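Asks: sequence and predicted structure below; questions after.
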Amino acid sequence: MGTAVDPRTLQAINAIESLKARYFRSLDTKDWSVFGSVLAGDIDVDTTSVGGDRVRGASNHVAALQTDYGNSVTVHHGHMPEIEITAADTATGTWAVQVQLVRPDGRRWLSSGHDRDTYGIRDGRWVITSMKSTRLQADPL
């Protein structure tokens, strides 16, 4: 028999899964206000392993993605979350991620890999405090 999970832990995991879903949806729909709201003000984002930069700060991350993806179509899918609540107000998560990117000139890419995140409670709600993206494969379509 498995060990019973505390209802607060399940609520936190559910909130974090919804948070990441909003991250992907708002990025793909270019809803930059919602996108910025899921990020900690001091977020640390490392995309160096996928050819990007390391960016600190929510406003810097939003600005970078507006520049990189603002005129492109993106479709992000996050699957198989592994969420661990590490304290009452912190957690870690690993997500299998698939991204389709269509540039304005018609070039297309499909990539698969993982996002490794940390989360924290700020002002009474969960936010993403750090993210490291890796890709196992990236192919032009």
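Replies: Ah, there it is.
Asks: switch to C-alpha atoms for all contacts and neighbour counts from now on
Replies: Noted.
Asks: list the contacts of stretch 12-24.
Replies: 34-35, 38, 76-78, 81, 83-85, 119, 126-128 (C-alpha atoms under 8 Å, 6 or more residues apart in numbering).
Asks: presented hereafter is structure B, for comparison with structure A:
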Amino acid sequence: MSAEESAVEEIRNLKARYFRIIDTKCFEELNSILSEDAYFDLDGIVNRGSDGSILAPVQLAALFQGHQAAVVRGRAAMVAFITQALSPVISIHHGFTAEIEVDGDSAKAIWPMEDIFFGLTPPHGLIRQAYGHYADIYRKEGGMWRIAGQSLSFLHQRWFEKEGQAS
């Protein structure tokens, strides 16, 4: 196996680990797979009003006031944000076959994705299903690949009042 093929396989495993960590709520493990200066760009999933302010999702509107881009910067901030966002839901993330490009100790990938969130807090039974892409940046640090940045965008999302009934 070439060095590039080995790197691609390590990056695939890293993204799989990321999905497992967030879905099983082992949030502290994120510290071992994110670079210290990592970022999470969520601007591609927000709905903005005519004035440019974020309308939805509500938790992002509360964090990013005004016309500010919805970007979480730094490992500690990312861990805190992901913990807060995913603690009140059951999440199921699927990452599909990625386009991965390796350039020495850096890499980038585009992951087609689907995620499903089942609400645990009132109103119980609310379900969101989304389809889109993660565009990730990776960096090899100390011999280990880490997520240095990720941008999430949705192509489509839908909400269900109860399992099986689209709203």
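Replies: Here it is on my side, so go on. Note that the structure is predicted; figures quoted are calculated from it, not measured.
Asks: related to what we said a few turns ago, from the contacts of stretch 12-24 of structure 1, pick the one nearest Arg8 of structure 1.
Replies: Ile85 (10.1 Å; C-alpha to C-alpha).
Asks: Ile43 of structure 1 against Arg54, yeah?
Replies: No - using C-alpha atoms under 8 Å, Ile43 of structure 1 is not in contact with Arg54; the gap is 10.5 Å.
Asks: looking at the two, which is more packed in?
Replies: Neighbours per residue, other C-alpha atoms under 10 Å: of Ile43 of structure 1 and Arg54, the larger number sits with Ile43, 21 against 13.
Asks: residues touching that one, list them.
Replies: Arg56, Gly57, Ala58, Ile128, Thr129, Ser130, Met131.
Asks: list the buried residues of the longest helix anywhere in structure 2.
Replies: Looking across structure 2 with DSSP state H, the single longest helix is helix 3-23. For helix 3-23 of structure 2, a neighbour-count test (16 or more other C-alpha atoms under 10 Å) marks Ala7, Val8, Ile11, Arg12, Leu14, Lys15, Tyr18, Phe19, Arg20, Ile21, Ile22, Asp23 as buried.
Asks: now that helix: which residue numbers in structure 1?
Replies: On structure 1, the counterpart of helix 3-23 of structure 2 by TM-score structural alignment is residues 8-28.
Asks: average distance between that stretch and structure 2?
Replies: For stretch 8-28 of structure 1, the mean deviation from structure 2 after alignment is 0.3 Å (mean C-alpha distance after the TM-score superposition for structure 1).
Asks: all helices for structure 1, in order.
Replies: Using DSSP H, the helices of structure 1 run over residues 7-28, 32-37, 58-69.
Asks: buried residues in the last one?
Replies: Spelled out, that is helix 58-69 of structure 1. Ala58, Asn60, His61, Val62, Tyr69.
Asks: which position in structure 2 pairs with the second one?
Replies: Meaning Asn60 of structure 1. Match for Asn60 of structure 1 (TM-score structural alignment): Ala77.
Asks: give me the neighbour count for the counterpart of Ile147 of structure 2 in structure 1.
Replies: Residue pairing (TM-score structural alignment): Ile147 of structure 2 is matched to Ile128 of structure 1. Applying other C-alpha under 10 Å, we find 29 other residues in the vicinity of Ile128 of structure 1.
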